[in-house]
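> Okay, sequence plus prediction incoming.
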Amino acid sequence: MNDTTWWARLNNRALELIIGLGLLLVAFADVLIPLVAIAGPASGSHDVRAVHVRATTEIPDAAASGFDRGPVSVSGTDHAVLNIADPDLIERVLLLLPTLTRGVLVVVMLLAVLHLAQTFQVRDFFAARNTRRLRVIAVTLFLIGAVVPALDVITTHLLVSGHDVQSTVWTPYDLKVGVVFLALLVGGASEAFRRGTRLHADTEGLV
């Protein structure tokens, strides 16, 4: 019995460690690095974005366009790359906003999952706070699946607006159906937990 308890505790600690490491990794890669890139001149992978184009092309930005945003070009076929040479602050925000938003949402979700796992460790499955945590997870999943892709469409449109490549770039809205469906499942689970919490409280009141 003691061995089982020891093994269960080890599994719980390992789960918390994995979630914590994932949280730190996402916070560093998708929150801290984008914030640093926005704060200072960015280069390399932060100057480009994957886009769709209607034909094979590479079009430099016209200097007389009236939009002081630096050279903008697109190269590739169908799945192409939008290149922003020497992006200014606004362009860096637009380039990194979808990644940053997704990173913040994933961090919030993982924090809720971590607290949820901690209550499971002490066998307090129907803690009242777990209903709220499941709702937070459901909302963040929905935002990741539905809102972040919309941000990608909007920011891409703003990046190419007023440039020669505007008519070339095609930005479809890529709804993450699987993530949205998972959000609905977690939302349903939160309702089940809410009813379980109420039943648990009523049962304790009878004892």
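Thanks, I have the structure now.
> contacts, neighbours, all on C-alpha from now
Will do.
> what residues does stretch 180-198 touch?
Stretch 180-198 is touched from outside by 126-128, 130-132, 134-135, 137-142, 145-146, with contacts defined as C-alpha atoms under 8 Å, 6 or more residues apart in numbering.
> hmm, try it at 6 Å
Phe126, Thr131, Leu134, Arg135, Ala138, Leu141, Phe142, Gly145 (C-alpha atoms under 6 Å, 6 or more residues apart in numbering).
> any idea how far Ile33 is from the third one?
As for Leu134, its distance to Ile33 is 28 Å (criterion: C-alpha to C-alpha, to the nearest Å).
> Next: the fourth one.
Per C-alpha to C-alpha, Arg135 is found 28 Å from Ile33.
> before we go on, here's another structure to hold up against the first:
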Amino acid sequence: MNSTTSSSPTPSGGRDATGERRDWFRFDRADQWGLALLLALGVAVGVVAWLLAPIIGWAQGDPLAVPFFSEVEVPGLAAAGIGHSEADYSLLLSDPSTGQRMADLVPGVVYLLLVSAVAWLLLRVMLTIGRGEPFDPANVRRLRVLALVLMAGWTVAYFVEATCTFAILADVDLESAGVEGGPRAALTLPVVPFVTGLITAMVAEAFKAGTRLQDDVDGLV
């Protein structure tokens, strides 16, 4: 007597367990969890770098590193008749006051709030895309807020950081160290976040157009 055995087809060639062809560009639940974990990791790194590390250094009595910008003397270059530019370096304050420690923490708190806001807005946008609703009107608002955070928020954070740096150095006797003209800082505006914010604002307008088109299509059905 002949016997036959049947076996279920094994998914292959980019197909899932049901035999359907897998859409590699679909933002499914696994991708949502992966993005959420990645964004959470970014916020966690910010907490460690901007909050925990300074606080632990404060508790251990470590010197306070303050960015500084001034002229420096390099005897070897001077002896060879070679000039050089001013330099960016860190001053290490061995006995900073409580006020200086607190001022050092403020920029980190501001940057952490910005990173948390960016992570939250990105996650909310991607979750609606995962539900198949990329042109949800709420996404236009979220992208606009994201653009504002990147452009205005990072610029404000930069000036907060510069202000705190000058406040810390105001209590340092720089003249006794031969530094004239008071504290100075190199001007490095946050160009990358600003440009990224502009691109995000343009994407928001594209989503707005998509939302209007989606409304028109729904009205025809």
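On my side now, so go ahead. Small disclaimer: the values here were computed from a predicted structure and weren't measured.
> Can you pull the TM-score for these?
Aligned and superposed, the two chains score 0.74 in TM-score terms (TM-score structural alignment, normalised by the length of the first structure); 184 aligned residues with a C-alpha RMSD of 2.9 Å.
> picking up where we left off before, neighbour count winner among Arg135 and Ile33 of the first structure?
Neighbours were counted for Arg135 of the first structure and for Ile33 using other C-alpha atoms under 10 Å; Arg135 has more, 22 against 16.
> Next up, the contacts around that one.
Arg135 of the first structure makes contact with Gly187, Ser190, according to C-alpha under 6 Å, 6+ apart.
> what residue of the second structure takes the place of Leu134 of the first structure?
For Leu134 of the first structure, the aligned position in the second structure is Leu143, judged by TM-score structural alignment.
> can you put the contacts of stretch 180-198 of the first structure in JSON lines and add secondary structure?
Output for the contacts of stretch 180-198 of the first structure, formatted as JSON lines (DSSP: H, G, I helix; E, B strand; the rest coil):
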{"residue": "Phe126", "secondary structure": "coil"}
{"residue": "Thr131", "secondary structure": "helix"}
{"residue": "Leu134", "secondary structure": "helix"}
{"residue": "Arg135", "secondary structure": "helix"}
{"residue": "Ala138", "secondary structure": "helix"}
{"residue": "Leu141", "secondary structure": "helix"}
{"residue": "Phe142", "secondary structure": "helix"}
{"residue": "Gly145", "secondary structure": "helix"}
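> closest to Thr77 of the first structure among those?
If you rank these by distance to Thr77 of the first structure using C-alpha to C-alpha, Gly145 comes first, at 26.1 Å.
> so how far is Gly76 of the first structure from the residue nearest to that closest one when sequence neighbours are not counted?
Nearest non-adjacent residue to Gly145 of the first structure, counting by C-alpha to C-alpha, 6 or more residues apart in numbering: Lys176, 4.6 Å away. Lys176 of the first structure sits 24 Å away from Gly76 of the first structure, going by C-alpha to C-alpha.
> now swap in Ile144 of the first structure and tell me
Looking at Ile144 of the first structure against Gly76 of the first structure, where the rule is C-alpha to C-alpha, the gap reads 27 Å.
> ok, these two, which is more surrounded?
Neighbours were counted for Ile144 of the first structure and for Gly76 using other C-alpha under 10 Å; Ile144 has more, 24 against 17.
> Let me see the contact set for the residue minimising distance to the centre of the second structure.
Against the mean C-alpha coordinate of the second structure, by C-alpha atoms, centre = their mean, the closest residue is Val115 at 4.8 Å. Listed by C-alpha under 6 Å, 6+ apart, the contact set of Val115 of the second structure is empty.
> Pull the contacting residues for the match of Leu134 of the first structure.
Leu143 of the second structure makes contacts with Ala204, as judged by C-alpha under 6 Å, 6+ apart.
> Which stretches in the second structure count as helices?
When secondary structure is read from DSSP state H, the second structure shows helices at 29-47, 53-60, 75-79, 98-130, 137-148, 154-169, 191-220.
> what's the closest of these to Arg184 of the second structure?
In terms of C-alpha to C-alpha, the element of those nearest to Arg184 of the second structure is helix 154-169, at 7.7 Å.
> what's the mean distance for that closest one versus the first structure?
When the first structure is superposed, helix 154-169 of the second structure averages 1.8 Å from its matched positions, counting by mean C-alpha distance after the TM-score superposition for the first structure.
> Would you mind listing the buried residues in that helix?
Of the residues in helix 154-169 of the second structure, those buried under the neighbour-count criterion (16 or more other C-alpha atoms under 10 Å) are 154-155, 157-158, 160-162, 164-169.
> same question, stretch 140-150 of the second structure
Residues of stretch 140-150 of the second structure classed as buried under the neighbour-count rule (16+ other C-alpha under 10 Å) are Val140, Arg141, Arg142, Leu143, Arg144, Val145, Leu146, Ala147, Leu148, Val149, Leu150.
> Quick check: the second one vs Phe207 of the second structure, distance?
Read that as Arg141 of the second structure. Using C-alpha to C-alpha, one gets 10 Å for the distance from Arg141 of the second structure to Phe207 of the second structure.
> can you tell me how far the aligned partner of the residue nearest to the centre of the second structure in the first structure sits from Gly145 of the first structure?
Under the alignment by TM-score structural alignment, Val115 of the second structure pairs with Val106 in the first structure. Using C-alpha to C-alpha, we find Val106 of the first structure at a distance of 11 Å from Gly145 of the first structure.
> tell me which residues of stretch 112-131 of the first structure are tucked away?
Of the residues in stretch 112-131 of the first structure, those buried by neighbour count under the rule 16+ other C-alpha under 10 Å are 112-114, 116-118, 121, 125-131.
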